[in-house]
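# could you work out the structure for the sequence below:
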Amino acid sequence: MALLALFIVLLPSLIFAQDLGVPLTWRDFNNSRLLAERISIAEDTINTILPQLDASDASFNGIGYWQAGNVFSAMANFDHLAGTTEYEDVVIDGLTTAFSLFTDFDQFGFNDDAMWWATAAYYAFRAYGNEDALSMATATWTHVSEYVVSVADAASGTQPNKDFPIAGTCFGESMAGGVFWQPTADGTAINSITTGLYVTLSAFLAETTGNDTYTNASILSAQWIQNLQINPDGIVLDTVDGEACTRSPSTELFTYNSGKYLEGLAVLADVTGDDSWTTLMTDIAAAAIKSTVWEGSDGIITEGASPTANNDAVGFKRYSSEASTKSPYNDVQYNALLELADNGTSYSSSWEGPPQAFTTWGQLAALDVMVTAINTNSP
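As a prediction, this is how the structure comes out:
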């Protein structure tokens, strides 16, 4: 859930009215820091990771390719919220370098990797009005769209870029709108993060262009997650095999699947004016922000606490506050980082502490919480 919480218009009155208020067991769910201090803290957090940047290939020492794209997202979002252009050159140069090296931002053959970077490009467009960034986002969206199951594909049991018969329905629901994880002829997995990223970028492009092609794409993919990928507890599941109709283990629950979907639903609700998306967003947010799957009774996120080595779970942890704009949920994570996990301006990936020496992945995990806090609470 953390990602770009700053951009989601999730009002606390919606979330917490449904969820019956903040648990009294949550640790320090208030934030009295003034806006200038919150901006300064976020800026210091970004500046502490920047020395790890290798400008020759837009990578960051110590983290992987898709994770690096999200550092650029955090910088663009900082400028968007703080009303500055401090990181514009770094962001645009990094995006341009990655796009030139890897066609449609696809380095390793994963559509979600490409979409993380494309989303960063969209945030750069929003922050700086850079048309080249918008073009990169749009080109990548077009590429990934080739791996979406259309209504016609679901009806025919075929997909033009796959060499196997696809399942038109799984678990009694249409597979239309699902986005294949890999742009290979034999890749069968359709997962929530690739589809959620597609929902979100489609909705943003619809909002920017007014083009119904993007709106309809966002709706269809949002429906796929809604119909197939939400468990009885309101948490978004991970993967469905598009050939065999098997599902990843029910225990494979990650904050970013719910978080990215929440962001997409928020934008889609604005684009369409359809209150049903707001209702769904509120229901999922109410479940996700209090899930014991990834947080303790004190409300602090425990997912991805990995002080000694980077792994995907640390990257997933970034998305633990997606639903947190202007809510106490981000304050819990924010205060934990500043009071339990900080070593100067660097942070452990274990938000309950103790502090440790700088790691790139620990800093990555903290970025969105710190940037989100700019837009959390009153100045």
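# from here on, contacts and neighbour counts on C-alpha atoms
Fine.
# how about the strands in the stretch 201-350 of the chain?
239-241, 342-343, 346-347 (DSSP state E, counting those that start in this stretch).
# just say which of those strands is most tucked in.
strand 346-347 (a mean of 28; mean count of other C-alpha atoms under 10 Å).
# which other residues reach that one?
Strand 346-347 has contacts (C-alpha atoms under 8 Å, 6 or more residues apart in numbering) with T45, T48, L337, A341, P355, Q356, A357, F358, T359, G362, Q363, A366.
# next structured bit after that strand?
helix 360-372 (DSSP states H and E).
# which elements pack onto that following helix?
If you count contacts as 3 or more C-alpha pairs under 8 Å, 6 or more residues apart in numbering; DSSP states H and E, helix 360-372 packs onto helix 35-49, helix 65-82, helix 312-317, helix 328-340, strand 346-347.
# so which bits of the first one are buried?
Buried positions in helix 35-49, judged by neighbour count with 16 or more other C-alpha atoms under 10 Å: L35, R38, I39, I41, A42, E43, D44, T45, I46, T48, I49.
# tell me how far the closest residue to the second one other than its chain neighbours lies from Y329.
Of all residues not flanking R38 in the chain, I374 sits nearest, at 5.4 Å (C-alpha to C-alpha, 6 or more residues apart in numbering). Applying C-alpha to C-alpha, to the nearest Å, one obtains 14 Å for the distance of I374 from Y329.
# equivalent analysis for S349, please.
For S349 relative to Y329 (C-alpha to C-alpha), the value is 17 Å.
# show me which of the two is the more surrounded one.
S349 (36 against 28; other C-alpha atoms under 10 Å).
# what is the burial count for the closest residue to the more buried one other than its chain neighbours?
Spatial nearest neighbour of S349, excluding adjacent residues (C-alpha to C-alpha, 6+ apart): G362 at 4.1 Å. Residues lying near G362 (other C-alpha under 10 Å) number 32.
# also N216?
With neighbours defined by other C-alpha under 10 Å, the count for N216 comes to 17.
# so which of the contacts of strand 346-347 is the most crowded?
Going by other C-alpha under 10 Å, G362 tops the contacts of strand 346-347 with 32 neighbours.
# G273 versus that one, what's the distance?
Taken as C-alpha to C-alpha, the span from G362 to G273 is 38 Å.
# swap in Q363?
37 Å.
# check M175 too.
25 Å.
# more crowded one of those two?
Counting neighbours by other C-alpha under 10 Å for M175 and for G273 shows that M175 has the greater number, 32 against 11.
# quick one: residues contacting the more buried one.
The neighbourhood of M175, defined by C-alpha under 8 Å, 6+ apart, consists of V149, A154, A167, G168, T169, W224, G242.
# another one to check against the first:
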Amino acid sequence: MGTTCFACLARLSKKPNVTTSLADRIAFARAALQDTIGHVGANGQFPDADYVVPAVFYSQLAAFDAATGSQQYHDSLVQYFQLATTISTNFVNPENYGYAAAQAYVTYKDPVFLEYAIGVWNISNQYTLSQDDIDAGRQKSGLKNFDLAKTCHGKTMAGGTFGTTAVSDSSIAGLSTGQFAILSALLAASTSEPKYLTAAQLSIAFMQSHWLNPQNIMLDGISGRNNDSCSLTTALQPYDSGMAIESLAIVVDITTDSASRSLLTSLIEAAITSTAWQGADGIISNRAHDSGGDVSLARGLSAAYDRNATTLPLREYIKHYFAFNAVVDLARSQGLDSNIYGHWIGPAAATFSSKDQTTALAVLVAAIGLNNDTQPPTSSSVTSIGLQSHGDTPQPTSSFVTFSGGPTSTSSTLSPSTTQAPSPPSTRHSKSHIGQLVGGIIAAVLTVILLIFMGSLFYIRCLRKNSGSLLIGSPPDLVPFRIAQIRPDSNLPLTTKFSPFTSHISQAASSGLTGAASAPVARYNWENLLQPKQPCSMQSSSLAERRPSQLITPSRGSAKPVRVLNSWLHRRDSTVLDDDEAPPAYPGTDVGEII
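I've put the predicted structure just below:
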């Protein structure tokens, strides 16, 4: 199997990742469904469409409840199916109603829907060629009045479903065959009856044998009449590939058959990169059914994604191919009723159209099951749709629901077999720059905090050094200080040692210490301790330049001069000293000696 150039869609990337919240996606789809319900007539039909379109809408109501785990539309669907049978007992174009009934049964497990689905299957099966019919050369049911072609290009015609009930119409159609294949697969998954799986596989084999072209695109149309040409319809329509993808996804989910999975992967790769129904802008422009999009391709890709029926890289690419993020102003009405849609390629809806609305709903409902992306855009391949919230109700920036895929020239390629989804470098660079900026700011803040912390430690250390040192005035000669007034402390023991940390000199006594220019005073450097007159670094330098003998520390002092002074003060009976009376001489000291 060859590789597919996913990266060829690089210039289409416009917010491909699913970042809109699940709640907003649910509200967005519900609003469109509710608006559509308002246009359903009393007979359960749309006034502007044929009998087929309401069946498409019924299946979307059931799919919405399945995606949200609710029963919101169960009763409405019961009523709609009852009304539909009053118009046509066996349903005109029954496969669409069978599909809707099967979806409803999967969602609600209500037997009434299973009964409808099986009834439709029984009718369609009568118009589907079995191998017994081919071997007999005539349809056993007698519903067709001509001889059957047994083969075309050497391949059996078994598995093809006639497009109409007209007895002479020999055309085997893509829509009827694809829808019967899907209905059979859904019933096989719901009931586990072998006949449904066998029928689904036979229909898929017919499509693969007769309609799969060399580019892995499904074709359409062939005659079942004997001796007729085996020519096919030349027009390429996305719904043919979409129906084959959906039926295969269900069968792969049931059987895990590797050959079926390989075929499914090839079909998906071809469908999402084909230029047959999408332009360079990546938008499906198919208008075969008068609608600028395709329900069947949306359903098929959704089934492959939900059932995890293909490779992980391709599954991620499917999500980005019709992601629910960026909405462009092409289809959504800009009027008062903002939940109606026009053609996917524009113009925006001016009035309600049930065909356009149900085509858009195919993607809106399918997007509910997509996993959210938490990273910036990683796929360079998709134009997608999205929401912006305004108040309590999410409002789309536009209603355009897009599929993207048209290839453009590029030198890079990506295979679905690779282990990673494609990533645009521009988004990574943006995220990287933001990370670098945040990291730089954090580093700068931490650096400033560290510097402040270190500076504070250094400053405190300086203060502690200053508080532990007794500084001396500049002259080296020390003259005994004069005391203007002092009273002994009766609680002071005679053996108390002098220390700058235990001194009982009062603040008043300290303030009374005076000295003349000729008699410098030895004192605590309280001014420098409490309010430094120079920066800490300058003080440290000044202290370092002083001689060690200029520092008075407790270890250098002697207790004897203190005892002499204390005893002399007691003899004076605490009287006030005369101004010219000097204190007693201290034994072992001379003027200018450091204590």
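# that older thread, to T292 of the first structure, which of the strands of the stretch 201-350 of the first structure lies closest?
Nearest of the strands of the stretch 201-350 of the first structure to T292 of the first structure, taken as C-alpha to C-alpha: strand 239-241 at 20.8 Å.
# who's in contact with the closest one?
T188, A189, I190, N191, S192, T246, R247, S248.
# filter those to the buried ones?
T188, A189, I190, N191, S192, R247.
# in helices, which of those fall?
If you go by DSSP state H, these have S192 in helices.
# just the helices in the stretch 101-250 of the second structure please.
111-126, 131-136, 174-191, 194-211, 238-255 (DSSP state H, counting those that start in this stretch).
# how about the residue nearest to S349 of the first structure, what's its match in the second structure?
In the second structure, G362 of the first structure lines up with D356, judged by TM-score structural alignment.
# try V91 of the first structure
Checking TM-score structural alignment: V91 of the first structure goes with L77.
# with neighbour count and distance to T345 of the first structure as extra columns, can I get the contacts of M175 of the first structure in JSON lines?
Shown next, in JSON lines, are those (neighbours: other C-alpha atoms under 10 Å; distance: C-alpha to C-alpha, whole Å):
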{"residue": "V149", "neighbour count": "29", "distance to T345 of the first structure": "45"}
{"residue": "A154", "neighbour count": "19", "distance to T345 of the first structure": "50"}
{"residue": "A167", "neighbour count": "22", "distance to T345 of the first structure": "49"}
{"residue": "G168", "neighbour count": "24", "distance to T345 of the first structure": "50"}
{"residue": "T169", "neighbour count": "17", "distance to T345 of the first structure": "50"}
{"residue": "W224", "neighbour count": "23", "distance to T345 of the first structure": "41"}
{"residue": "G242", "neighbour count": "25", "distance to T345 of the first structure": "44"}
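# my guess is S354 of the second structure meets A55, correct?
No: using C-alpha atoms under 8 Å, S354 of the second structure is not in contact with A55, being 11.3 Å away.
# in contact with the match of V91 of the first structure, which residues?
Neighbours of L77 of the second structure in contact, by C-alpha under 8 Å, 6+ apart: Y58, L61, A62.
# nearest to G98 of the second structure, of these?
Looking across the contacts of L77 of the second structure and measuring by C-alpha to C-alpha, the closest to G98 of the second structure is Y58, at 10.6 Å.
# in contact with the closest one, which residues?
L77, Y80, A100.
# cutoff 7 Å now
L77, A100 (C-alpha atoms under 7 Å, 6 or more residues apart in numbering).
# what does it correspond to in the first structure?
Match for Y58 of the second structure (TM-score structural alignment): F72.
# and for R332 of the second structure?
Aligned partner of R332 of the second structure by TM-score structural alignment: D342.
# how close does its match sit to I46 of the first structure?
Following C-alpha to C-alpha, the distance that separates D342 of the first structure from I46 of the first structure is 14 Å.
# same check, this time on A244 of the first structure
43 Å.
# cool, T282 of the first structure as well?
30 Å.
# over to T84 of the first structure?
14 Å.
# same question, F72 of the first structure
Note on F72 of the first structure: its distance to I46 of the first structure, by C-alpha to C-alpha, is 10 Å.
# kindly report the same for L134 of the first structure.
Relative to I46 of the first structure, and taking C-alpha to C-alpha, L134 of the first structure is found at 23 Å.
# for P23 of the first structure, same thing?
From P23 of the first structure to I46 of the first structure the distance is 31 Å (C-alpha to C-alpha).
# same thing with S320 of the first structure?
18 Å.
# same check on T103 of the first structure?
27 Å.
# returning to what we had before: ok, the contacts of M175 of the first structure in the second structure, which still hold?
When you map the contacts of M175 of the first structure onto the second structure and apply both residues aligned by TM-score structural alignment, their matches' C-alpha atoms under 8 Å, the shared contacts are V149, A154, A167, G168, T169, W224, G242.
# check those residues against D28 of the first structure and report the nearest one.
W224 (37.1 Å).
# quick one: map the closest one onto the second structure.
Aligned counterpart of W224 of the first structure in the second structure: F206 (TM-score structural alignment).
# corresponding residue for G178 of the first structure in the second structure?
Matched to the second structure by TM-score structural alignment, G178 of the first structure sits across from G160.
# sorry, wrong one. I was asking about V149 of the first structure.
Under TM-score structural alignment, V149 of the first structure pairs with L129 in the second structure.
# show me what contacts that match?
Counting by C-alpha under 7 Å, 6+ apart, L129 of the second structure touches A158, G159, G160, T161.
# would you turn these into JSON lines with distance to F46 of the second structure?
Compiled in JSON lines, the contacts of L129 of the second structure are given as follows (distance: C-alpha to C-alpha, whole Å):
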{"residue": "A158", "distance to F46 of the second structure": "36"}
{"residue": "G159", "distance to F46 of the second structure": "33"}
{"residue": "G160", "distance to F46 of the second structure": "31"}
{"residue": "T161", "distance to F46 of the second structure": "27"}
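# which of those remain contacts when I look at the first structure?
For these, the subset whose aligned partners also touch in the first structure (both residues aligned by TM-score structural alignment, their matches' C-alpha atoms under 7 Å) is A158, G159, G160, T161.
# so which of those is the most crowded?
Neighbour counts for those peak at G160, which has 32 neighbours (criterion: other C-alpha under 10 Å).
# ok so, going back, contacts only, for the match of G178 of the first structure.
G160 of the second structure touches T128, L129, I172, T177, S203, F206, counting by C-alpha under 7 Å, 6+ apart.
# which residue in the second structure lines up with S258 of the first structure?
With TM-score structural alignment as the criterion, S258 of the first structure matches S241.
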